[in-house]
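Participant: What follows is a predicted structure for the sequence shown.
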Amino acid sequence: MPKLTTMLRFSYLLLLVFWSRASLAAPPDAVVRGLPGTDVTSIDYFNIYWAGKGGAVRPGSRVFVHFDENSYSPTLVRFPALKPSRKRGQRQPPPGQLAFKPPTLVVMPGDTVDISFNEQQYAFEFRGRHQAELDFCYKVWQSSVGLDGWFFEMNVPHSKVPLDQFLRDWSQLKRTTEALLVELQRTPGIRPEVASLLTQNLRLRIFHTLLLPAEYQLPRDPLRVLTPAYVDSVTAGSGILTVYQRRAPQDSSAGLPTALSAYAAYLCLRAGRQPITSARYAMARQTYRGIQRAWACYEILEDARFHHKDIRRLLADYQTWVAPYTEFVRALKGDPTVPMRSYRREVFTDSLDAPAGPAQPLVALLSQHKGRVVLLDIWASWCAPCLAELPASAAVAKRYQAQGLSVLYLSIDRDAKDWRRALGRLRGGPANHFRFTNPVASRLRREFEITSIPRYLVLDRTGAVRSPDAIRPSDERFAAFIEGILAQP
């Protein structure tokens, strides 16, 4: 019997390790498959750093859409084939004309989409398990609106057309977009995550389209005079940025940084300045806060770098203030980026015991510190390094409390009595101390792979995890690290 018990425990541990590793694995790829008889086409998609991926779709082939910690999820997948010209054999558009608007789909990890493409007729067919989503994306493509590439919607010289005419054209496009959004809400079979991305993307893009006159302001042309009607329209629409700008990049889409950049160009024009790269960068730095300031300025610098402009001076300035979002600097330099992750709400639902009073979920505790930077100190009564670090952690809490820092101590003690005895010996008492009700099954520990302690996690004022494995409070570098996060609104 003892041998059987030992074997069962060993089997249980193996199962637990396997399950933990499986739960921490990267999200599954999505697959785009070419149906038999399809003409060759291609797909492309981008991550939060505008790093493009894709591949050719041929009959019977499979192209994988990879999801990692820097991916949008869901993400937009575009099919950028050119519409054939009427002149036989000429596939490139004539000079001065744009390529035909490509269809764009929304896919999530694990999706499989089958496609068929007829090059001569420029006709696409999409099939998949979530057909309602594919059909809606197809309908958007067939409309005057689009999910990708705002320049396809209104193929007019925006720097020359009178603003009153532009507003009439834009108003019609806005009505079409609003009708599509109403239809989206009424369409069954669309997953909530996909519906959220479609809504966000369409609303951001219609606002971005309104800003095209500022985007198309050429340095050699006189500054455009903005009419009261146009200014009123932009002012009314700019609230959409507030709705989405607190989202983590992975929960957003490329529509957000491009809209932020375009709005900075508009503000330059409104201030009587040409929206060249340096002016737009300065305006974005002045206007936005937190990660959206870092992301908008990255978008501006990356666009300038893509067009072979010299960004060395602006990049030097960017590096002086962008911390803790230094991944953007690495991307601009071409270095490998450190993953910038966002985490689901479920990760923070562990039940916590308090020294006195009922247990509460971690998410409820965090909500009590909303708008503050939160340092989670993971420790245990039996961990000597943890106990040695507690005075430094307490000193940090006291030093930065007025600047908006909250330190929460989360114990992984399995025995509540050991934890309470340790609290009785602490100089500061039990203030802000809690214990995981079930430390072994903690979602937080599993998500962040907390296998050794002490461990420190830092959440910024928006609730986003900015450092899942922060340096210790006793480290001489900690002050600069935490002050950089506290400085972000």
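Facilitator: Looks like it came in fine.
Participant: from here on, contacts and neighbour counts on C-alpha atoms
Facilitator: Noted.
Participant: Settle this for me: Val407 is touching Asp377, isn't it.
Facilitator: Yes. Contact criterion Cα atoms under 8 Å: Val407 and Asp377 qualify, at 7.0 Å.
Participant: Could you name every residue contacting both of the two?
Facilitator: Ser393 (Cα atoms under 8 Å, 6 or more residues apart in numbering).
Participant: and Glu299, what does it touch?
Facilitator: Here Glu299 is in contact with 257-258, 261 (Cα under 8 Å, 6+ apart).
Participant: Could you save the residues you listed as JSON lines and add columns showing secondary structure, neighbour count and distance to Ala397?
Facilitator: Shown next, in JSON lines, are these (DSSP: H, G, I helix; E, B strand; the rest coil; neighbours: other Cα atoms under 10 Å; distance: Cα to Cα, whole Å):
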{"residue": "Pro257", "secondary structure": "helix", "neighbour count": "25", "distance to Ala397": "34"}
{"residue": "Thr258", "secondary structure": "helix", "neighbour count": "19", "distance to Ala397": "38"}
{"residue": "Ser261", "secondary structure": "helix", "neighbour count": "26", "distance to Ala397": "37"}
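Participant: Return the closest of those residues with respect to Pro80.
Facilitator: Nearest to Pro80 among these is Thr258, at 19.4 Å by Cα to Cα.
Participant: ok, now which ones touch the closest one?
Facilitator: Thr258 touches 208, 296, 299, counting by Cα under 8 Å, 6+ apart.
Participant: if we go to 7 Å?
Facilitator: Glu299 (Cα atoms under 7 Å, 6 or more residues apart in numbering).
Participant: element containing Lys160?
Facilitator: Assigning secondary structure by DSSP states H and E places Lys160 outside every helix and strand.
Participant: Next: Leu204.
Facilitator: helix 192-210.
Participant: which residues sit against that helix?
Facilitator: 74, 106, 147, 150, 170, 174, 177, 181, 237, 240, 253, 255-256, 259, 262.
Participant: in it, what counts as buried?
Facilitator: Neighbour counts over helix 192-210 (16 or more other Cα atoms under 10 Å) mark 194-195, 197-210 as buried.
Participant: Check the offset of that helix from the chain's centre.
Facilitator: Remark: helix 192-210 is offset 14 Å from the chain centroid, using Cα atoms, centre = their mean, to the nearest Å.
Participant: ok, then the element right after it?
Facilitator: helix 212-215.
Participant: Which SSE is immediately downstream of that next one?
Facilitator: Trace forward from helix 212-215 with DSSP H and E and the next one is helix 228-237.
Participant: Second structure follows, compare the two:
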Amino acid sequence: MKVSKRLCLLFLVITVNFSPLHLVKAKSGEAVIINIGKDAKVFLYYEDTYLDGPPLNLLSGDTLKVDFNKAFSSPVMVYTPEGFKHLGMGFLIMPGDTVKLDYDAIQESILFKGKHQAELYFAKQLGHLPYSLKGPFDQISYGSKTPFEEFLAEWHKISLDSEKLIKTLKFSPAIRPEIASYFEKAIRLRVFQILLIPVITQDADKPLRPLDKVYKDAVTSQAKKLKIFGNFADPISIDAIYTLRAYAMFLARINGKYGEFGEQYEIIRNDYQGKLKELALYSIIKNLDAANEDITPLLKDYKELYGKENKYALKLVERGKLNNVNLLADFKLNDTLYASNNQEITFFDILKKNKGKVIYLDLWASWCKPCLEEMPASLKLADEYRNKEVVVLYLSIDEDHEKWENSLIDLLIDAPETYRFKNVEKAGLKEKFKIGAIPRFLIINKEGVVRYAYAPRPHEPKLEEMLDNLLAK
């Protein structure tokens, strides 16, 4: 079976220290971000590609300090989910910056305030442009039958618009040179990613669409301008990693291949060097693992390249161990939960009650729009397997009990197995399985052993095959 070649979006984030201070200014070597909103929680994704982890939750009145002396190169991109759905807006911070955030519930957007207001405004505008920092896949909705000349004509318009924007950026005295340089590179990388859409969106289950000469020449020309084989990514960013992977897919395509994960890995392994190569290969293996495919050969090669003690190799090994965790054997996982009737119950009690059944664990929250979008498919799945010894458990990470209760009335009134962590911040299950970004799904076998720590979403066809296989055992 072919693995989809689409670039699975991977949030590479780094955790920094929280401080409950409300009014504070950044000191030398640090930046400060303050949530000045009255009620809303703000979620932040830090783009620093040396570590990955869950998003940071900044409560009302909380202050976040970013220490450039210890963890970051300068500048650092901070993403904020637009309407808690897309990574729609981002802003850059540098040592000495103090940025204030306020979530606008009506507009479902983040308002930025700070000394460098022109930079914050410019960053916000980027979130609404065709070559925005949201991702290349939904920017130009061309099907596989769109003529290349038509696609290139539209792409050239975007390219020209981007050059005008870059020119404006360079001649804006209110925008610091370091910030302007970062944005220029980010825009150029994203425009190049858009050019690669016909390659990225090739369906792995359909015949390869030949790339015509004009298109191939356009990609090759842009790659040379970006110095795609050189040190074009400084500092290294998420965009740089995925631009490199998209270009590897292009190189595979011109050689008659689909550009799947393994082919991306081989090209980048052989043709690139440095930190970008290390991180790109790591992201490929991690995406392959998330697709529940065998990563053993690539992980073995990665260890040979960078050593068994390489921190990314260790992350992949630890990630694999999560697919064989006996939940009842670790008392730290026996979290106290609230049931839909407001009675307390332990996680072990739920597992014991459902022993002999396959469990599909749906981790969600009432404020999470992607979670809510999956609910119809999840409820349909629960109904289809109701008489097949499969139970769908809904476990919320909501902290607000009332909002959780109200969401049950709206969404899960007929779902029998709905729960909420009593103390989500100290939940052993959340810590053990690195549950940060949601929705997140786990599949647990009849004996209470996790078999898929990163299970497919309810709408994905592969899910039913996994459940049926476990039922047959």
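Facilitator: Here it is on my side, so go on. In this text, all values refer to a predicted model and were calculated from it rather than measured experimentally.
Participant: on that earlier part again, now, which of the contacts of Glu299 of structure 1 sits nearest Asp353 of structure 1?
Facilitator: The closest of the contacts of Glu299 of structure 1 to Asp353 of structure 1 turns out to be Pro257 (Cα to Cα; 41.0 Å).
Participant: residues in structure 1 matched by the longest helix anywhere in structure 2, start to end?
Facilitator: What stands out as the longest helix in structure 2, according to DSSP state H, is helix 148-170. On the basis of TM-score structural alignment, helix 148-170 of structure 2 is assigned to residues 163-185 in structure 1.
Participant: Mean deviation, the matching stretch versus structure 2?
Facilitator: Superposing on structure 2 and averaging over aligned pairs (mean Cα distance after the TM-score superposition for structure 1), stretch 163-185 of structure 1 comes out at 1.8 Å.
Participant: And that stretch, what's buried?
Facilitator: For stretch 163-185 of structure 1, the neighbour count (16+ other Cα under 10 Å) marks 163, 166, 170, 173-174, 176-177, 180-181, 184 as buried.
Participant: Residues in contact with it: which ones?
Facilitator: Contacts of stretch 163-185 of structure 1 (Cα under 7 Å, 6+ apart): 144-145, 199, 202, 206, 210.
Participant: and of the residues you listed, the nearest to Val57 of structure 1?
Facilitator: When the contacts of stretch 163-185 of structure 1 are compared for distance to Val57 of structure 1 (Cα to Cα), Val145 wins out at 25.0 Å.
Participant: What helix or strand is the aligned partner of that closest one in structure 2 located in?
Facilitator: Matched to structure 2 by TM-score structural alignment, Val145 of structure 1 sits across from Tyr131. Under DSSP H and E, no helix or strand contains Tyr131 of structure 2.
Participant: Tell me which residues touch Tyr131 of structure 2, please.
Facilitator: Contacts here follow Cα under 7 Å, 6+ apart; on that basis Tyr131 of structure 2 touches 187, 190-191.
Participant: hang on, Ala280 of structure 2 packs against Ile241?
Facilitator: Yes. The criterion here is Cα atoms under 7 Å, and Ala280 of structure 2 meets it with Ile241 at 5.5 Å.
Participant: now the helices for the stretch 301-450 of structure 1?
Facilitator: Assigned helices in the stretch 301-450 of structure 1, in chain order: 312-321, 327-333, 362-367, 384-400, 416-425, 443-447 (criterion: DSSP state H, counting those that start in this stretch).
Participant: Pipe those helices into TSV and attach distance to Ala214 of structure 1 and mean neighbour count per row.
Facilitator: Below are the helices of the stretch 301-450 of structure 1 laid out as TSV (distance: least, Cα to Cα, whole Å; neighbours: other Cα atoms under 10 Å):
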stretch	distance to Ala214 of structure 1	mean neighbour count
helix 312-321	21	13
helix 327-333	25	18
helix 362-367	40	16
helix 384-400	42	16
helix 416-425	60	14
helix 443-447	44	17
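Participant: Kindly state which of these is positioned closest to Met283 of structure 1.
Facilitator: helix 312-321 (12.6 Å).
Participant: Now the closest one on structure 2. Mean distance?
Facilitator: Looks like 1.7 Å for helix 312-321 of structure 1 (mean Cα distance after the TM-score superposition for structure 1).
Participant: That helix aligns to what range in structure 2?
Facilitator: Counting by TM-score structural alignment, helix 312-321 of structure 1 falls onto residues 296-305 of structure 2.
Participant: Give me the contact list for stretch 209-221 of structure 2.
Facilitator: Phe148.
Participant: how about it, which residues of structure 1 does it hit?
Facilitator: Against structure 1, stretch 209-221 of structure 2 falls on residues 224-236 (TM-score structural alignment).
Participant: mind checking what Lys369 of structure 2 lines up with in structure 1?
Facilitator: Lys369 of structure 2 maps onto nothing in structure 1, by TM-score structural alignment.
Participant: give the contact list for Lys369 of structure 2.
Facilitator: Contacts of Lys369 of structure 2 (Cα under 7 Å, 6+ apart): 84-85.
Participant: ok, now with 6 Å
Facilitator: Residues in contact with Lys369 of structure 2 (Cα atoms under 6 Å, 6 or more residues apart in numbering) are Lys85.
Participant: From Pro81 of structure 2, how far off is it?
Facilitator: 11 Å (Cα to Cα, to the nearest Å).
Participant: likewise Leu363 of structure 2?
Facilitator: 19 Å.
Participant: The helix or strand harbouring Tyr265 of structure 2 vs helix 296-306, what angle?
Facilitator: Assigned by DSSP H and E, Tyr265 of structure 2 belongs to helix 261-271. Per axes from the mean of the first three to the mean of the last three Cα atoms, to 10 degrees, the angle that helix 261-271 of structure 2 makes with helix 296-306 is 20 degrees.
Participant: So what touches helix 261-271 of structure 2?
Facilitator: 248-249, 281.
Participant: at 7 Å instead, please
Facilitator: By Cα under 7 Å, 6+ apart, the list of residues contacting helix 261-271 of structure 2 from outside reads 5, 245, 248-249, 252, 277, 281, 284, 288.
Participant: residue range for that helix in structure 1?
Facilitator: Going by TM-score structural alignment: helix 261-271 of structure 2 matches residues 277-287.
Participant: And the matching stretch, what's buried?
Facilitator: Quick answer for stretch 277-287 of structure 1 (16+ other Cα under 10 Å): 277-281, 283-285.
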